[in-house]
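Asker: My questions concern the predicted model and sequence given below.
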Amino acid sequence: METSTTPAQNSEVTLQRVGNEAILHDRRNGRAHVINESAARLWELCDGHTSLDDIVSAFAAAYGMQPAELRDDVLYILSKFRQLGVLA
C-alpha cells in the first residue's frame, strides 16, 4: 500500500462503541463485525483525507512507539478491513 494512500470508510458502514469494544454495522448485508478499541480508532482515521503515513504516525504517538514498529500492524488491520468490505 502506498504511503500517500488515504483509506476511506465505506459510507454504508457505521461504528457503534460498546464498552471496550466496537461494532462495525454493514447496512448492505446486515452484518456486524466486533472490533477492539485500537481497530476502532484506526477505522475512524480512515476518513479519505488522512494518509497512511499520518495514520501510522498518529498510532505511534498514541502508543509511544516508533512508526516503523506499528506500520505492519496498521497494514494488517487495513487489509482485514478491506476483506470485510468496510472500506470504500
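Answerer: Ah, there it is. Numbers count the residues shown, from 1 in each chain.
Asker: hey, let's count contacts and neighbours off CA atoms from now on
Answerer: Fine.
Asker: The chain: strands as residue ranges?
Answerer: 13-18, 21-26, 32-36 (DSSP state E).
Asker: in the shortest one, what counts as buried?
Answerer: Buried residues in strand 32-36, counting neighbours by 16 or more other C-alpha atoms under 10 Å, are found at 32, 34, 35.
Asker: Run through the neighbouring helices and strands of that strand.
Answerer: strand 21-26 (3 or more C-alpha pairs under 8 Å, 6 or more residues apart in numbering; DSSP states H and E).
Asker: So which elements touch the strand it packs on?
Answerer: Checking 3+ C-alpha pairs under 8 Å, 6+ apart, strand 21-26 ends up next to strand 13-18, strand 32-36, helix 37-45.
Asker: and the comparison structure, right after this:
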Amino acid sequence: MNLCGKPQARSNFIIEKIDKEFVLFNTENLEIMYLNQSAALIWSLMNGILTTQDMIDLLIETYPEAASEIRTDVIETMQRFLERDVIQFI
C-alpha cells in the first residue's frame, strides 16, 4: 500500500453510532459494514488531506502504548475499505 496516498471516504457512505457499535451505511445500495472502534477512528481521519503515513504517525503520537500495532491496523483497515470500495485515494 502506498503510504503517501491521501485516503478519502466516498461520498455515498455515512457512519452512524448505534449503541456501542459503528456502522457504515452505503446510501446507494443500502449495504452496511460494521466497524470496530479502531476502524471508526481511522475512518474519522480520512479527509483527503492526511496521508496514510500521517494518520499512522498521528495515532502513534496519540496512543504510544499501542505503537507496535497501529501501523498494521491502519494498513489492514485501509485494505478492507479498498476491497469494499468505501474509500478512494486522491
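Answerer: Now that the structure is in, tell me what you want to look at. Being a predicted model, the structure only gives us computed values, none of them experimental.
Asker: coming back round to it: right, so the strands of the first structure: which one is the most enclosed?
Answerer: Across the strands of the first structure, averaging neighbours per residue (mean count of other C-alpha atoms under 10 Å) puts strand 21-26 on top, at a mean of 18.
Asker: neighbours of residue 52 of the first structure, just the number please.
Answerer: 22 (other C-alpha atoms under 10 Å).
Asker: Which residues are in contact with it?
Answerer: By C-alpha atoms under 8 Å, 6 or more residues apart in numbering, residue 52 of the first structure lies in contact with 2, 3, 4, 5, 6, 7.
Asker: among the helices and strands packed on strand 21-26 of the first structure, which is nearest residue 86 of the first structure?
Answerer: strand 13-18 (6.1 Å; C-alpha to C-alpha).
Asker: coming back round to it: okay, the strands of the first structure in CSV with distance to residue 73 of the first structure next?
Answerer: Converted to CSV, the strands of the first structure look like this (distance: least, C-alpha to C-alpha, whole Å):
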stretch, distance to residue 73 of the first structure
strand 13-18, 21
strand 21-26, 18
strand 32-36, 14
